[in-house]
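**Student:** Here's a sequence, model it:
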Amino acid sequence: MAVTEQDEQTENPLLEGLRLRRTPEPCALVIFGASGDLTRRKLFPALYALALRRLLPEQFAIVGVARSEETHEAFRDRMEQAVREFGRDEFRQDVWDSLAEGIRYVATDFADEEGEDRVAACLAELDEERGTRGNRLFYLAVPPAAIGTLIQELGKRRGRGGWKRLVIEKPFGRDLATARELNATLDEFFTEDEIFRIDHYLGKETVQNMLALRFANGIFEPVWNRQFIDHVQITVGESIGIGGRAGFYEEAGAVRDVFQNHLLQLVALTAMEPPIDFTADSVRNEKLKVLKSLHTPGPKSVVRGQYGPGFVEGVEVPGYRDEEDVAPDSETDTFVAAKLYVDNWRWADTPFYVRTGKRLPRRATTISIQFQAAPHPPFEDIASEGLRPNVLVVHIQPDEGVSLEIGAKVPGQGMTIRSVHMDFL
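**Tutor:** Now for the predicted structure:
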């Protein structure tokens, strides 16, 4: 990338290493599980957004790998439709065409040598055509049961040329034992700085803004504790059902699909102590302290449920047990709610109410912090609505923003108080 005169004037050598390069090095992105929902809804719209902002290297290629038979052209067309449907940015055909030139598809389950050879041959061809220099970013958007074998095969065939990096989507294993087993397999073939265990929820703008809200504003941190906060509510609600994901959902349920990753990440961001800096290690260490402090909830503090048949926006929809490929006597949870406690100095005895579910009345993800009521409000007898506690709500999706509920005087004669919202979008 050419350096402009302005770049040279504003360059600061003291910041070297503290900011990301504008574009990464040449590489080939290999997506395993490319026929899945995650690739369509999240990965390709995100890749297109990067291309639109010129944040991808010129020497870049994408290889989709999945079991279903499909041509390069058919895969490109399907991903183009996904970007049009799920992307947030204006669709520009020239940007997509430029990105699509480097897109390939390989049909294999990568469990046999022939399949491995086809992927390797495709990557070698792209090294020549696209100049990707043997650099590989492997994205594992596959079921947890397939990850261990796939890591072993990738490790055995990693080669010596270029760097190799590995991105693993949640859920990471099925339970503690399988997660530890998976970590042992990773350690055998990859170094820790080559491994990226991710939760795509952390990429949402308002989730990241939670850190700025807390630690960049002096008015919040002094009252962000058990003395001033009555309780916290975190909701991850979806109005859709499981769609075509019965195979995955029957194995996972709401606890493994959302609770143990998305919800607990939001709990950690809300409850964590200020990190010494905003490097990945520092933030992760503070989140880990929160997770280690969580009190294991008992049966009376957990509710599990499953959606039944009904109507969504006037359209009749089936219940979970009536969904295709779901067992008629399935006990899989599609809703879970829990009352959690963080057993540390800051949050002792402050409940965190968390819940997630499908087929709820509306799609909404929010973090609500309800503060303690005023100890002796002089307006209690004359307030028209009664004085409600102050509530700070962080809206994550579908509409991002922050709102604060406060008490204010109703215009006119007399002293009547009502709750109003200050919205920051």
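
**Student:** C-alpha only now, for contacts and for neighbours.
**Tutor:** OK.

**Student:** what does stretch 98-107 rub up against?
**Tutor:** Contacting residues not belonging to stretch 98-107 are listed as 48, 51, 60-72, 75-76, 115, 118-119, 122, 126, 130 [Cα atoms under 8 Å, 6 or more residues apart in numbering].

**Student:** please redo it, this time with the cut-off set to 7 Å
**Tutor:** Stretch 98-107 is contacted from outside by 60-72, 75-76, 119, using Cα atoms under 7 Å, 6 or more residues apart in numbering.

**Student:** in it, what's buried?
**Tutor:** For stretch 98-107, the buried set under the neighbour-count rule, 16 or more other Cα atoms under 10 Å, comprises Leu99, Ala100, Gly102, Ile103, Arg104, Tyr105, Val106, Ala107.

**Student:** one more to line up against the first:
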Amino acid sequence: MDPHVFVIFGASGDLTRRKLIPAIFQLYKNNSLPKDFALLGVSRTEFTDEAFREAVTTDNKHLKKKEGEEEQLKEFAKSLFYQPIDTNDPEDYAKVKDRLHEMDDKYNTRGNYIFYLSTPPSLYETIPEYLHRHDLNAKNGGWKRLVIEKPFGYDGKSARELNQILLQYFEEDQIYRIDHYLGKETVQNLLVTRFANGIFEPLWNRNYIQHVQITSAESIGVENRGGYYDESGALRDMVQNHLLQIVAHIGMEPPNTADAKAIRNEKLKLFQSIRLISEEEVPDYVVRGQYIAAEMDGKEVKGYREEKGVPEDSRTETYVGIKFFIDNWRWAGVPFYLRTGKRLPTKVTEVVVTFKSPPHRLFFNVNEIQSTPNQLVIRIQPQEGLALHFGMKVPGAGFHVKTVDMDFHYSDLTDAYVPEAYERLILDCMKGDPTLYAMGDSVEAAWKFIDPIINAWKNNPDITVHGYPSGTWGPAAAEDLIEGEEGWRNPCEEISNSQENCEL
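**Tutor:** So this is what the prediction gives:
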């Protein structure tokens, strides 16, 4: 790996303490950082180098230190530096440039810089422009990379404008749009499950698959983020980025090679194949809801409109369920279902692939034990792993069929180290591997699917916002989206539990 300086704009903020410094310290402990490496924090707060080091290491409650790691932490902290600036003042970026040149001399980092924007989205246009004014984006004399956090725009129009502005100052291969969901091992494993196994790939199409469900549930409410969340909602916060990325991994065609360009191009083609839902069709294909006050885990919890910062008449969705289709040869006619929400019974993200039943129900009779169709459950979090549900004969007389489970848990690989999402993604950026980062074209294509839904909710006040009691699986209307008899699979704590009503 090339020597470089890792520059964090917004270094005094929460994300730096919670995710970035812990991830980089873990890379340091695993000897994954280059020998010549330094980190420069940049923000408005008036820290000295020592004060910054103390704030993000010694006093950082999110940095979990094991016994005996104190010396390692002290050594790691020596490579951390800080430069206070006014991020809205272009002249202040000269201070950043001077510090970087000092580090090049001291650490032999050769002009290689990663600029990580851990800032409000309002600065995504400002910082790249001011870096450009001081030639800090130039490839000559070392490589430069720009990392930005979601949201990548607020709608399709703002996403296109953001991409156009970024491309004025950085080339596409320099821009890394980070989505921490893509750093999860189980999301990456979707590709391996599909393309490395002869028992799955031949069945992964419209001839054998009845439908696909993707559920991402959270048991918490909006906490203290009511004001922010009300400007976003579940559709923008979860579906446009995280869940559509999972759809891409499930639905994309096999890439010619496993390199970044081939994989990202196939994902782009998948996004372009999703059938758009017109504004008039939104009530038939999309259900939105808000959680209301109820008892949850033995405690009374507030409804969404009672949360701090949320207007009393808010129509922002805390739950969204969507039915859609992918118009290509592989998936023609196969419905895909997405749902995500807050104040659902448990925190879980999983993909359920339901296979078609055999054409002749040979063993069906009135005494048959109820069995579900064959399903492959891919659990992304928690209890990461896979479960396969299929029918077996119940011992005894007659052909009574019961659904049984065969499962695998990542925790069974006890000798394998599984990196955290940010750790994996930051390491990939340091290596110059953009496979798990979003391309600008893909972001815009995803917004094309989301925009008509947002516009329908905005332009048609008659579209219902369904209330659902906290602790339930969302509005009853969402059940009507599902075709067939099975309905949604409501995940249990145990991945292999196929019972509809289980203890969470």
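
**Student:** follow-up on the earlier one: filter the contacts of stretch 98-107 of structure 1 down to just the ones in helices.
**Tutor:** Within these, residues falling in helices by DSSP state H are His72, Phe75, Arg76, Val119.

**Student:** residue contacts, the first one?
**Tutor:** Okay, so that is His72 of structure 1. Contact analysis of His72 of structure 1 by Cα under 7 Å, 6+ apart lists Arg104, Tyr105.

**Student:** What does Val391 of structure 1 correspond to in structure 2?
**Tutor:** When structure 2 is aligned by TM-score structural alignment, Val391 of structure 1 is paired with Gln375.

**Student:** and if you look at Ile198 of structure 1?
**Tutor:** In structure 2, the residue matched to Ile198 of structure 1 (TM-score structural alignment) is Ile178.

**Student:** Against Asn367 of structure 2, how distant is its match?
**Tutor:** Taking Cα to Cα, to the nearest Å as the measure, Ile178 of structure 2 falls 53 Å from Asn367 of structure 2.

**Student:** Tell me which of those two has more neighbours.
**Tutor:** Ile178 (24 against 10; other Cα atoms under 10 Å).

**Student:** which residue packs closest to the residue positioned nearest the centre of structure 1, ignoring adjacent ones?
**Tutor:** For structure 1, the residue sitting closest to the mean C-alpha position, by Cα atoms, centre = their mean, is Tyr201 at 1.6 Å. Once flanking residues are discounted, Tyr201 of structure 1 sits nearest to His262: 6.2 Å by Cα to Cα, 6 or more residues apart in numbering.

**Student:** secondary structure class for the aligned residue in structure 2 for that neighbour?
**Tutor:** Alignment note (TM-score structural alignment): His262 of structure 1 maps to His242 of structure 2. When classified by DSSP: H, G, I helix; E, B strand; the rest coil, His242 of structure 2 comes out as helix.

**Student:** okay, now Arg174 of structure 1: neighbour count?
**Tutor:** As a measure of burial, Arg174 of structure 1 has 15 neighbours, counting by other Cα under 10 Å.

**Student:** what residue of structure 2 matches up with it?
**Tutor:** Match for Arg174 of structure 1 (TM-score structural alignment): Tyr154.
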